[in-house]
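**Q** generate coordinates for the sequence data below:
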Amino acid sequence: MGVIQKLPPSVVNQIAAGEVVERPASVVKEMMENAIDAKARRLEVSVERGGKDLIRIADDGEGMSPEDLPLAFTPHATSKLQTAEDLHRVRTLGFRGEALAAIAEISKVRCQTRRADASEGSEVQIEAGVAGPIKSCGCPVGTVMEVRNLFFNTPVRRAFLKSDSTEAGHVAETFARVALAHPEVHMTFRSSGKIVHDLPAVAGIRERIAAFFGRELAESLLWVEGKLDQTSLWGYVGHPSQSRSSTKGQYLFLGGRYVRDRSLSHALNEAYRGLLMVGRNPVAFLNLEIPPEEVDVNVHPTKIEVRFRDPQRVYSHLLSTLRQTFLGSDLHSRLQPVPGGKPTGPPTPVVEEPAPSWSPPANRPTPTPPASPAFNLDSEPADRQEIAAWFQPSRKPASPPMIPDSVGQIQPPEWSHSLPGRFEFAKGEAFNEFSSLEERRDEAPIQAAPSPAPVRLEPARPEPRREVDPVGHAKAIQVHDSYLIAETSEGMMVIDQHALHERIIYEELRKRVAEGRVESQGLLVPEPVHMAADEAAVVLEHADLLATLGLEIEGFGGDTVLVRSVPAMLSGLQPDRLLHDLGEHLATQPIPPTRDGLVAELLHMVSCKAAIKAGQKLTAEEIDALLERRELAADAHHCPHGRPTALIFTKSELEKQFGRI
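**A** Below you'll find the predicted structure:
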């Protein structure tokens, strides 16, 4: 006799419930999506004890007929699919016909429903998968679903549920995801008899964002809009000052469905590279519209994960749209002094949410250009003459070259098939050459850095010169030997001298690497540097890459590394200190998955070490030279590590604090 047997339907449904229904929030998600599919305009969600005892969802949708009611709780019965080909063009939130059958198998369900053309409603009660007779009842048009005692017949599953407050929090998060994806539906959420959210229908999502995350965040969001063929992207992203310590503030919606996708998340983080500090994550509320045949939503039982037919195209569209938005936005950090000394976030005027139109509206205000950054690391200060020389104006009459923005800025990881090789974004003008290089050429021969395995970069498209808010150099002063205070047309600006200089050095190094002309300063006597074994191994492993940065090294036996040349514009740094810092960084920090990403990582570290430090007094000429080059730096509002370089105090806020208005 064989040992293989067909499982009873009840066991099959309980297995399906284990995949589809993880906790009460899963029930809320499935039923809310069913209500949206039924064209509901009003939706009410109520839970008791976090959904363990009761989940009640009422909608004013199309309802069901008495003939359809028992089929709704039958496995794999649905009105949303007819043939197998329909799986390749799903246009609804639900489509499998599994959820209601799985929920009814592990709970006590009562469903009341009525269509608009019916004189009375229909009701059915189901307990542990066993359905009672269909009865007539009085009820409004739509459907009311009540799920009681979830997992009552699977006590092991019920024992794994968390506390009532924790489960209620998961339900609230699920409610928020659906509410953000469908602002056109009036939604109400009650927990333990108390109204938590009562959200009227609105045209856009800004009001919904304010309801869930606060008015301050909603008013600091940046509108994002773009269209590429039949792929449309629209929504809001947060100002860099509104970052989070986790990814919980990222909401990506595809066709009205909340989704998670590693490729899209990576594109979002890459767009913010250099604008956020390490460990911080951006805030985003983005809607993606793609033809149904171009995406597969039948990947995961919860339908949260999706798979794109052309992921590279979607990745590049999201990344380029966000980057272009940032280039046309004012990303300065504005500080508003308030009573009690607590600064608030960057205020931006409350504007009406634009409708997603795929050509920019004519009345959209001209974006304000970006501004400056800030960072501070303890390190040996560079030679003062070296710093002053960096600020010398160029002797070359040629116009400043453009700075390609490819190095480490938007390089996707190698683990994804969706990742494009290069992206191009418009940038501002770069810096003039620093004449101190010519003054050093008598010290030792300068040669072009060897270029084994050069970093190839595509030139960026030029952007019209930005009108940067002028800084009154004559009125700029240094305080605490760390910050510069300058007058602007808006009020005043407090600049972190280290952060701004770090950005300038980074841009110059990045430009030289991109153009393949990093000049190296050869040492008259090569300097041996003794290092830890792991650090020596990792720097020698990346010797070719370091050579493209102007740092030529070779093994000298044991754990000793011989330094033959250093970058000419950073020759003031001690070779042993520079190599030790690079070795420690490469040995202890995660290595970026791409070559360009690693180049950017090294440039971040080198520019930070070479920049003037906090506590270092500057002369008036050095202050002027630093501020003059501020407007030439791309993304000058943040240092390469993501910290703001400047804070703006508006004139109106200052006058309010002094009681003038």
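**Q** only C-alpha atoms for contact and neighbour calcs from this point on.
**A** Will do.
**Q** Arg517 contacts Ile446, correct?
**A** No: in this structure, Arg517 is not within contact of Ile446 by CA atoms under 8 Å, at 12.0 Å.
**Q** in a strand, Gly97, correct?
**A** No: with DSSP: H, G, I helix; E, B strand; the rest coil as the criterion, Gly97 is coil rather than part of a strand.
**Q** quick one: contacts for the spatially closest residue to it that is not a sequence neighbour?
**A** Spatially, and ignoring its direct neighbours in sequence, Gly97 is nearest to His76 (4.3 Å; CA to CA, 6 or more residues apart in numbering). For His76, the contacting residues are Arg96, Gly97, Glu98, by CA atoms under 8 Å, 6 or more residues apart in numbering.
**Q** please give the structure of this sequence too, so both can be compared:
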Amino acid sequence: MRATDPNISPNPPVIRQLNEAAINRIAAGEVVERPASAVKELVENALDAGARRVRIEIADGGKTLIRITDDGCGIAADDLPLAVARHATSKIDGSDLLNIHSFGFRGEALPSLGAVGRLTITSRSAGAAEAATIAVDGGRVGPVKPAALSGGTVVELRNLFFATPARLKFLRTDRAEMQAITDVVKRLAMAEPRVAFTLADVSGGGEGRVTFRADAGSGDLFDALAARLSRVLGAEFVENALRIDAEREGLALSGFAALPTYSRGSAVAQFLFVNGRPVRDKLLIGALRGAYMDFLSRDRHPAAALFLDCPPERVDVNVHPAKAEVRFREPGVARGLIVSALRHALAEAGHRASSTVAGAALGAFRPEGQAGGARVYQMDRPSAPARAAAWAAQAPAAPGLAEPAADWTGPSARTEAIIDAAPAPDAEAHPLGAARAQLHENYIVAQTGDGIVIVDQHAAHERLVYERLKREMAERGVAAQALLIPEIVELSDDDAARLLARADELATLGLVVEPFGGGAVAVRETPAVLGEVDAGALLRDILDELADLGESQALRARIEAVLSRMACHGSVRSGRRMGAEEMNALLREMEATPHSGQCNHGRPTYVELKLADIEKLFGRA
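**A** A predicted model of the protein is given here:
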């Protein structure tokens, strides 16, 4: 059959050893996808050389010129030929490929760039009498020559991909390539806040136009990082971000993570680093998403710049040619650290919401836009029994989870004491102030010591009820309902084993599974709060997350989604008048409840306007 196939040559193929030029060009295809890849490799080399100042000059989106100038330790003249040889590096000794303390180490970047472009390296090492230079043109290495340079290294790459012109057809416009280079430089600048970076477009010749500059940071590491993030991501990010500083089982996490109300419509504001190396790792991205799962809707994404540091032997950075991915020896520890650290920081933030909410509100105000016709209700003071009855009427029923609504009689004794003191003059000293009025039967207006707070009563109370239901779930566990006839779900042997290994964890969430022979699993109990469940679909969702992230939040997410709906139906409705005590009780509960600054979907529950900003609206400041 095969002998008569016209597509198969009768002559057997001959195995040949590729020449050095072909090998280098193949390596370049793996390491250098576009000009931004070349910039990344060269800047990382500068940082590994101990540079404190790095200047990047680009012409025509990096297609005709990439020049990197640094003040690092330099390269000795005798070492220049080795620097452009494949698999030659000063960063490891080859005995332990997991003991990596630098950015670049594979020894492929410089020879790969020289194979597909015109590469020149000029360097002067510390103590050397003079500088030296070497050129590589399309893979052909020239001799070492003397040169003029006071110190450090200058790497110049011209006519990228001239030796492989087919690659040029896949490059984008100069503007798009320059944007990709800018993104790379900004990521590296975030990783090294004590190093000064300058990026210039020299397409027109001369000094060019500086498109990005970041001065070296001072102070402690967090001060330097905050200043650098403010320069790269904007001051608003730092103003609305939480400081992260946590450690777990030898892994350390630092950086800044934004409040849920400072979320984004895509994942463009997520920056993750492992041992200073910018990465796009699905484990870390999944952990970041999981940490915010309870605070953002599916179409919103958190903003964060996080730096994970661990002993080099516990992470393999040699799993991707461009070093964009890593593999952890204990992925569960890394993921758990990120999730727990971020959730702890979000809880510590209490009722805080992002300042951008107030900025947007002030921008929407106009002096001539008076609130004509707004219904403002004067506050009365209901009796304590009436107050208790009002709070009880707001509590949701939670079958299989919480006590009946009638048992919830209102805020705690501590909150009641605060409520009684609310009409006092010092009530304004509370973070959310003292309630003064209700507008349109939905918005509470409170006066603080230096401004006003406007609260969405329905969204705020929805979050309070939701947090209460979650606390009850954590304290009492999730009530399970036994199935009259266990549901048998057929899975592969590997999937069944993976699922049954998590049986105890799933049982705490009300899902009881047992082996049923082969790859079959018997589902005997399901969470009562979910009602009727498609057990097969649920198990497959859990398995998908286990395969993708090593952990699954699918079941917990479904339960919390039900709790969120219950909280929505059981909270204070829009359009209901509230008295002074009810409004002040809501404010005090918000102050005492973590995450109350945003509703269950990540939207703000209140806006705070400072008196100074309000006065500016009327030209009084």
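**Q** map the residue nearest to Gly97 of the first structure onto the second structure.
**A** Using TM-score structural alignment to pair residues, one finds that His76 of the first structure aligns to His87 in the second structure.
**Q** and that match, that one's in a helix?
**A** No: per three-state DSSP, His87 of the second structure lies outside any helix segment and is coil.
**Q** quick one: the helices in the stretch 251-400 of the first structure?
**A** With DSSP state H, counting those that start in this stretch as the criterion, the stretch 251-400 of the first structure has helices at 262-271, 311-327, 384-390.
**Q** rebuild those helices as TSV, extending it with distance to Arg177 of the first structure and mean neighbour count.
**A** Shown next, in TSV, are those (distance: least, CA to CA, whole Å; neighbours: other CA atoms under 10 Å):
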stretch	distance to Arg177 of the first structure	mean neighbour count
helix 262-271	17	20
helix 311-327	20	20
helix 384-390	51	17
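**Q** reformat the ones you listed into TSV and put distance to Thr619 of the first structure next to each item.
**A** Output for the helices of the stretch 251-400 of the first structure, formatted as TSV (distance: least, CA to CA, whole Å):
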stretch	distance to Thr619 of the first structure
helix 262-271	37
helix 311-327	32
helix 384-390	9
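**Q** for those helices, which one sits closest to Ile661 of the first structure?
**A** helix 311-327 (33.0 Å; CA to CA).
**Q** in the second structure, which residue range corresponds to that closest one?
**A** With TM-score structural alignment as the criterion, helix 311-327 of the first structure aligns to 331-347.
**Q** coming back round to it: who wins for proximity to Leu180 of the first structure among the helices of the stretch 251-400 of the first structure?
**A** Here helix 262-271 is closest among the helices of the stretch 251-400 of the first structure (CA to CA), at 18.2 Å.
**Q** give me the nearest residue to Arg524 of the second structure, chain neighbours excluded.
**A** Closest to Arg524 of the second structure by CA to CA, 6+ apart is Pro486, at 4.8 Å.
**Q** how near is that neighbour to Ser102 of the second structure?
**A** Per CA to CA, to the nearest Å, Pro486 of the second structure is found 55 Å from Ser102 of the second structure.
**Q** now swap in Gly61 of the second structure and tell me
**A** 27 Å.
**Q** now Met578 of the second structure
**A** 62 Å.
**Q** quick one: which of the two has more around it?
**A** Met578 (23 against 17; other CA atoms under 10 Å).
**Q** list the contacts of stretch 262-282 of the second structure.
**A** 103, 187-188, 191-192, 237, 240, 284, 296, 299-310, 312, 323-326, 354, 356, 548-549, 602.
**Q** re the thing from before, who wins for most neighbours among the contacts of His76 of the first structure?
**A** Ranked by neighbours (other CA under 10 Å), the contacts of His76 of the first structure are led by Glu98, which has 22 neighbours.
**Q** that one matches what in the second structure?
**A** Match for Glu98 of the first structure (TM-score structural alignment): Glu108.
**Q** surely that match and Arg86 touch.
**A** Yes: shown here, Glu108 of the second structure and Arg86 form a contact pair, counting by CA under 8 Å, at 5.4 Å.
**Q** so how far is Ser571 of the second structure from Ala38 of the second structure?
**A** Ala38 of the second structure is 56 Å from Ser571 of the second structure, where distance means CA to CA.
**Q** kindly report the same for Pro312 of the second structure.
**A** 50 Å.
**Q** just Leu611 of the second structure next, same as before
**A** Distance, Leu611 of the second structure to Ser571 of the second structure, by CA to CA: 31 Å.
**Q** which of the two has more residues huddled nearby?
**A** Ser571 (23 against 15).
**Q** where is the longest strand in the second structure?
**A** strand 480-490 (DSSP state E).
**Q** need the contact list for Ala334 of the second structure.
**A** Per CA under 8 Å, 6+ apart, neighbours of Ala334 of the second structure: Leu251, Leu284, Phe328.
**Q** got the contact list for the first one?
**A** Right, the one you point to is Leu251 of the second structure. By CA under 8 Å, 6+ apart, the neighbours of Leu251 of the second structure are Leu308, Asp309, Cys310, Pro311, Val333, Ala334, Leu337.
**Q** so what corresponds to it in the first structure?
**A** Using TM-score structural alignment, Leu251 of the second structure pairs with Thr231 in the first structure.
**Q** list the buried ones in the longest strand of the second structure?
**A** Neighbour-count burial for strand 480-490 of the second structure, counted by 16 or more other CA atoms under 10 Å, picks out Ala480, Gln481, Ala482, Glu487, Ile488, Val489, Glu490.
**Q** which bit of the first structure covers whichever helix or strand comes after it?
**A** Downstream of strand 480-490 of the second structure, the next assigned helix or strand under DSSP states H and E is helix 493-500. Alignment of helix 493-500 of the second structure against the first structure: no match, by TM-score structural alignment.
**Q** and helix 493-500 of the second structure, what does it pack onto?
**A** strand 512-515, strand 520-527, helix 535-549 (3 or more CA pairs under 8 Å, 6 or more residues apart in numbering; DSSP states H and E).
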